[in-house]
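here are the coordinates; sequence isn't available:
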């Protein structure tokens, strides 16, 4: 069904819910390591976390997944959750925190429009931590259309911005 309808330009993704095997383990990652705030528990099977006091940006639940094996990278489902940081310095600070915690297998890319870190949560869900460059710096083709790419991100340069 093709229509001329376009979603309103101010529409935002409000929150996500992740099925997890172990709620405490997931809270240790998202709250203790990444720094989200625990807003509330929903019994002993779910928790809601946020940045800045919003009711929740991420819901973590074990409703259908308690003690389940990690998510398969080859199966269908969510590829990754992308968490947008307000400044490059904020991205540098979380990278420094991950390094100090010896968090394994952190990937990093410069996409032209953004700079990103990639990791896996304790349930093997993909997590992207990123910062958007100012829109006027996004790379464009000669016709004005957006061009994105994947180049290595210089992590030593990023670390220089950490507090």
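Looks like it came in fine. What you see is a predicted model; the values in this text were computed from it and never measured. Numbering: from 1, shown residues only.

contacts and neighbour counts: CA atoms only from here.
Noted.

Check the separation of the first and last residues in stretch 99-109.
Terminal residues of stretch 99-109 lie 16 Å apart, using Cα to Cα, to the nearest Å.

what are the ranges of the helices in the chain?
Here the chain has its helices, by DSSP state H, at 23-27, 88-100, 155-159.

Need the ones you listed in TSV (columns: mean neighbour count and distance to residue 107).
As requested, those are exported to TSV (neighbours: other Cα atoms under 10 Å; distance: least, Cα to Cα, whole Å):
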stretch	mean neighbour count	distance to residue 107
helix 23-27	18	20
helix 88-100	18	11
helix 155-159	13	10
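
looking at those helices, which is closest to residue 35?
For the helices of the chain, the distance to residue 35 is smallest for helix 88-100, at 8.9 Å, taking Cα to Cα.

who touches the closest one?
33-34, 85, 117, 129-131, 158-163 (Cα atoms under 8 Å, 6 or more residues apart in numbering).

Please work out how many residues are found near residue 142.
Number of residues near residue 142 (other Cα atoms under 10 Å) recorded here: 8.

that older thread, between the contacts of helix 88-100, identify the one with the most neighbours.
residue 130 (24 neighbours).

The closest residue to that residue other than its chain neighbours - how many residues pack around it?
Among residues not flanking residue 130 along the chain, residue 116 sits closest, at 4.2 Å (Cα to Cα, 6 or more residues apart in numbering). Using other Cα under 10 Å, residue 116 has 25 neighbouring residues.

next up, a second structure to put side by side with the first:
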């Protein structure tokens, strides 16, 4: 460990990360990730059988609308983590070949949960990548359309490290798979456990300065990690990252209507006033904002669409 690093909890919140003029509330949360896929049946086999999602609803195609499926965790029928929209013949996602989504990440409550998932995936013979990011332990899988899915657990913040400048320290170390599997004990995997959330998203963008202008300066995320080659990690509330923004596929085309792709993602505010203020900042900065019944829909420079949601008032 670098002797110049400090425990995360040794710095006050205002010294961790680079803060924009107007910050997002600490209580924001990621909502539903909406994906266009080539085959709903094929995707459901993976999302339910491998990842352990609970199917909340399935709607057949009708009146020009695609067949859809909403997925979440058992016991939470209104909390949709992923929505799938069938688009037959949608082209698969090439590796680092298209601007848009790189991966979405499911955050499990405990290390034991991650161990049970890893043991389950290995028993199915599914290829699982892995890494220790210092603040988290992560596994990676690829779905039938080529989307990468991360399944991970966080270490407690008391175990995170920062530089003297307040940059959260990330790593790409080997995962202690033996320790993770041992943490699972003898309990079997029974699907995504209660408490699973959408932990973060990671995007391929075309330019980091433009990405920072949209997500940091206009939207209001703090920049938490800025020394990784070709990437920025941004978050609210002192988290290690709600979004990863990279240029590892810069020069590639953006996803089109012919592709399996991210249709939109959701960000939830604690109230409508702060949400609408963020929409106003984005519009004032020159980004397209479309009013919808669910909230403002804004588009970043690479066609990634973000739906701004507000929690119901008490």
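In hand now; what should we look at? Please read all numbers here as calculations on a predicted model, not as lab measurements.

hang on, the earlier thing: of the contacts of helix 88-100 of structure 1, which belong to strands?
If you go by DSSP state E, the contacts of helix 88-100 of structure 1 have 85, 117, 129, 130, 131 in strands.

For residue 262 of structure 2, see how far away the equivalent of the third one over in structure 2 is.
By that I understand residue 129 of structure 1. Matched to structure 2 by TM-score structural alignment, residue 129 of structure 1 sits across from residue 151. According to Cα to Cα, residue 151 of structure 2 and residue 262 of structure 2 sit 18 Å apart.

circling back: among the helices of structure 1, which is nearest residue 143 of structure 1?
Closest approach to residue 143 of structure 1 among these is made by helix 88-100 (28.5 Å; Cα to Cα).

The closest one maps to which residues in structure 2?
Counting by TM-score structural alignment, helix 88-100 of structure 1 corresponds to residues 111-123.

distance from that stretch to structure 1 after superposition?
Following superposition, stretch 111-123 of structure 2 is found to deviate from structure 1 by 0.4 Å on average (mean Cα distance after the TM-score superposition for structure 1).

packing partners for the helix or strand containing residue 308 of structure 2?
When secondary structure is defined by DSSP states H and E, residue 308 of structure 2 falls within strand 305-310. Here strand 305-310 of structure 2 touches strand 261-269, helix 272-284, strand 297-299, going by 3 or more Cα pairs under 8 Å, 6 or more residues apart in numbering; DSSP states H and E.

Put together JSON lines for those, with mean neighbour count and distance to residue 21 of structure 2 on each row.
Shown next, in JSON lines, are those (neighbours: other Cα under 10 Å; distance: least, Cα to Cα, whole Å):
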{"stretch": "strand 261-269", "mean neighbour count": "21", "distance to residue 21 of structure 2": "18"}
{"stretch": "helix 272-284", "mean neighbour count": "17", "distance to residue 21 of structure 2": "11"}
{"stretch": "strand 297-299", "mean neighbour count": "19", "distance to residue 21 of structure 2": "20"}
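
can I get those in TSV with distance to residue 164 of structure 2?
Putting those into TSV (distance: least, Cα to Cα, whole Å) gives the following:
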stretch	distance to residue 164 of structure 2
strand 261-269	30
helix 272-284	30
strand 297-299	35
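
Which residue ranges of the stretch 51-200 of structure 2 form strands?
For the stretch 51-200 of structure 2, the strands defined by DSSP state E, counting those that start in this stretch occupy 54-59, 68-72, 82-86, 100-108, 129-132, 136-142, 148-154, 161-162, 197-204.

closest one to residue 43 of structure 2 among those strands?
Of those, nearest to residue 43 of structure 2 by Cα to Cα is strand 82-86, at 8.2 Å.

Now do the closest one: which elements does it pack against?
strand 29-37, helix 40-49, strand 68-72.

Point out the most buried one among the ones you listed.
Highest mean neighbour count among those (mean count of other Cα atoms under 10 Å): strand 68-72, with a mean of 23.

what sits up against that strand?
Defining contact as Cα under 8 Å, 6+ apart, one finds that strand 68-72 of structure 2 is touched by 40, 53-61, 79-86.

Translate residue 168 of structure 2 into the numbering of structure 1.
Counting by TM-score structural alignment, the partner of residue 168 of structure 2 is residue 146.

ok, now residue 69 of structure 2?
With TM-score structural alignment as the criterion, residue 69 of structure 2 matches residue 47.

separation between that match and residue 112 of structure 1?
For residue 47 of structure 1, the distance to residue 112 of structure 1 - Cα to Cα - is 35 Å.

residue in structure 1 matching residue 139 of structure 2?
In structure 1, residue 139 of structure 2 lands on residue 117 (TM-score structural alignment).

which residues sit in contact with its match?
Counted by Cα under 8 Å, 6+ apart, residue 117 of structure 1 has contacts 95, 106, 107, 108, 109, 128, 129, 130.

Quick check: residue 3 of structure 1 vs residue 119 of structure 1, distance?
For residue 3 of structure 1 relative to residue 119 of structure 1 (Cα to Cα), the value is 38 Å.
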